[in-house]
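In: Sequence and predicted structure below; questions after.
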Amino acid sequence: GRLAAESYGRVTSLALDPVEKKPLYHFFPGRRILSVGTYGCNLQCRFCQNSEISQQSPPDVGYDELPPETLVRLAADKRSIGIAYTYNEPLIWYEYVLDASRLAHAEGLANVLVTNGYVNPEPLAELLPYIDAMNVDIKSFREEFYRDISGGRLAPVLDTVKASVKAGVLVETTTLIIPGHNDSDEELGELAAWIAAEAGEDTPAHLSAYYQRYRFSAPPTPVETLARAYGIFRKRLKHVYIGNVAMEEGAHTRCRECGALLIQRMGYSTRKVDVGEGGSCGRCGADNKIVESIKRGPSTSDK
């Protein structure tokens, strides 16, 4: 027999989004990116926040056919910075993502993964040369959480983060804070320490509020819990952000050295205040790992 990628070219979602929506806060801030997704996931999180496509398949979800060549042409035509593979888990769409990212890379467009990071090392290594940035969802720092609630394992996710950082990809992380399940001071402290040690203390980390969805009945995340998690992460990491709720302190980007306000955000509205050349601080010159250009391909100068 022959294995076939059933979902190849099948698109359930396509939109020109603010890059902050991925979320990516240190990659082309204030710009838009063509975002695309299919259906399905390789995890079965009981708290899934987009189960309408991630935990469904045809005929329960509709789709359109979109060849990778057309996707890349759309991204170029819309003056997007590139393509974000998102909405559902892009790594189960591997063949399509690989083909599209190769084409986009050749055209000087950026490739972004918004992923749970649950992938084997070999296919990841083949894909990484074409990926510029990714947001990796670290759902918990406990194996039992992954086993009992998400139907997977933690170790491969951590390996993905380490391999991607080593390959030179800009990595940001997201953790959905679920009351009573992954929000203890001990676990949050261990996760923040691991990110700092393995990905770097400059790694942007997003802490997002959970709301009741799909098959999970835990109460929504209190603002106080997010504030506590933010404080724990800030002891280890220079750039920590709060998502899914309005918290001013967790929205803006400040210089890691002098504290100057670099980027101000209100929802998905972004204003660069004092970002210098190469994403540095305009006041003190410190490198805050803000990427605003990629160097390759014939169309790079157009961005």
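Out: Structure's in. What do you need?

In: Going by C-alpha atoms from here, please, whenever you check contacts or count neighbours.
Out: Fine.

In: Toward the C-terminus from the longest strand along the chain, list the very next helix or strand.
Out: Of all the elements of type strand in the chain, the one with the most residues (DSSP state E) is strand 170-177. With elements assigned by DSSP states H and E, the helix or strand that comes after strand 170-177 is helix 185-198.

In: Which other helices and strands does that following helix contact?
Out: Applying 3 or more Cα pairs under 8 Å, 6 or more residues apart in numbering; DSSP states H and E, one finds that helix 185-198 makes contact with helix 223-234.

In: Enumerate residues external to the helix it packs on that contact any of its residues.
Out: With contact meaning Cα atoms under 8 Å, 6 or more residues apart in numbering, helix 223-234 is reached by 177, 179, 183, 185, 188-189, 192, 207-209, 240-242, 245, 250.

In: One more to weigh against that first structure:
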Amino acid sequence: MEKLKEALYYEKLRNKKVKCHLCPHGCVIEDGNGGFCKARQNKNGVLYTLNYGKVSSYAYDPIEKKPLYHFYPGSKIFSIGTFGCNLECSFCQNWEIAHSNPVTVEISDEYILKLANSNSSIGLAYTYNEPSIWYEYILNMSKKVKDEGLKNVYITNGYIEKEPLKRLLPYIDAMNIDLKSIDDEFYKGLCKGSLEPVLETIKLSKEKTLIEVTTLLIGSKNDSVEKIREIAKWLSSIDKNIPLHLTRYHPAFKMDVPSTSYDSLLNAKNEAIKYLNYVYIGNVWGADANTYCPECSTKLVERNYSIELIGIEDNKCTNCGYNIRLKY
């Protein structure tokens, strides 16, 4: 018989209903039903997590694939994911595990830690689907990972309430947060969510850990120069050193808009770099993925067939001394 784990962050209501407080949806769930994320279920007035310890996907990935460019460049990390999501983006690139019922396996904590500490891995990345709905498992594993002297990396849509996020952040070494658009109507219409909680996650996380931000650019949906400018200006108001990844969309899930053109990505980068020190184009073979000094343009990290730190020492540009804020 399946052993379930009681969820955190919920309250019991009348008539065996419960209200979940993990994410901004705040689902009120009747007995026998599940939440929006499909990963939490009310059983007899108690909210349980359905995905605790269940792994749908795992692999050793380059840290740049997360994408994280300013966190141990050239390293590998063991990556795991489960199933479900608390957004429903019509363009989801991982819909097979986010919005269907993938095959899962249960892997012991000890074996996960062994894998995270093998094959030159620097730690454990929670990724592939939305990790916030794997909250109880990640809270447990992230503590064990830290005890082993390894790194925790969290790849998220940012759609989580403040209190559970604050509880988790002390154990997270780096995050990549999706900012799908700076337009709330985009979130409501294409993601079944809202913008403000994501902005709050970015602001709160920046205070506690290393963050990078990704925006998947979709032609005619969120790739206008005006919207890119708005994103870049907002991020720079927090810290102009936050790396922004502008990645290429390909048709997926329910959306058949053509793949984003390279010109659109390049125009977006040229606009964003006016306000941010580090802007990268992703999902495009051959695009310049190097890191340059914002002060003197010296190449600091070369990302080609191999990844090399060539112009940085003690976190400073070897040419002009500019402080780079890059972990390596």
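Out: Looks like it came in fine. Because the structure is a prediction, the values reported are computed rather than measured.

In: now what about the TM-score between them?
Out: The TM-score (TM-score structural alignment, normalised by the length of the first structure) is 0.91; 284 aligned residues with a Cα RMSD of 1.2 Å.

In: returning to that earlier point: where does the longest strand of the first structure end up in the second structure?
Out: Residues 210-217 of the second structure are where strand 170-177 of the first structure aligns, with TM-score structural alignment as the criterion.

In: Check the offset of the matching stretch from the chain's centre.
Out: When distances are taken as Cα atoms, centre = their mean, to the nearest Å, stretch 210-217 of the second structure is centred 8 Å away from the chain's centroid.

In: do stretch 134-152 of the second structure as well
Out: 16 Å.

In: what's the matching range in the first structure for it?
Out: Counting by TM-score structural alignment, stretch 134-152 of the second structure pairs with residues 93-111 of the first structure.

In: on that earlier part again, what about the match of strand 170-177 of the first structure, how far off from the first structure?
Out: By mean Cα distance after the TM-score superposition for the first structure, the fitted stretch 210-217 of the second structure averages 0.4 Å away from its aligned residues in the first structure.

In: Give me the aligned partner of residue 52 of the second structure over in the first structure.
Out: In the first structure, residue 52 of the second structure lands on residue 8 (TM-score structural alignment).

In: Could you verify my assumption that that match touches residue 95?
Out: Yes - under the criterion of Cα atoms under 8 Å, residue 8 of the first structure makes contact with residue 95 at 7.0 Å.

In: how distant is stretch 188-202 of the first structure from the center of its chain?
Out: Stretch 188-202 of the first structure sits 16 Å away from the centroid of its parent chain (Cα atoms, centre = their mean).

In: Mind jotting down where the helices sit in the stretch 51-200 of the second structure?
Out: Secondary structure of the stretch 51-200 of the second structure (DSSP state H, counting those that start in this stretch): helices at 95-98, 109-116, 135-147, 162-168, 184-186, 196-206.

In: which stretch among those comes nearest residue 178 of the second structure?
Out: The closest of the helices of the stretch 51-200 of the second structure to residue 178 of the second structure is helix 196-206. By Cα to Cα, the value is 8.1 Å.

In: which strands and helices sit next to that closest one?
Out: Here helix 196-206 of the second structure touches helix 162-168, going by 3+ Cα pairs under 8 Å, 6+ apart.

In: Give me the range in the first structure that the helix it packs on lines up against.
Out: Aligned using TM-score structural alignment, helix 162-168 of the second structure spans residues 121-127 in the first structure.

In: list the buried ones in the matching stretch?
Out: If you call a residue buried by 16 or more other Cα atoms under 10 Å, then stretch 121-127 of the first structure has these buried ones: 124, 127.

In: That's all I had, so thanks and see you.
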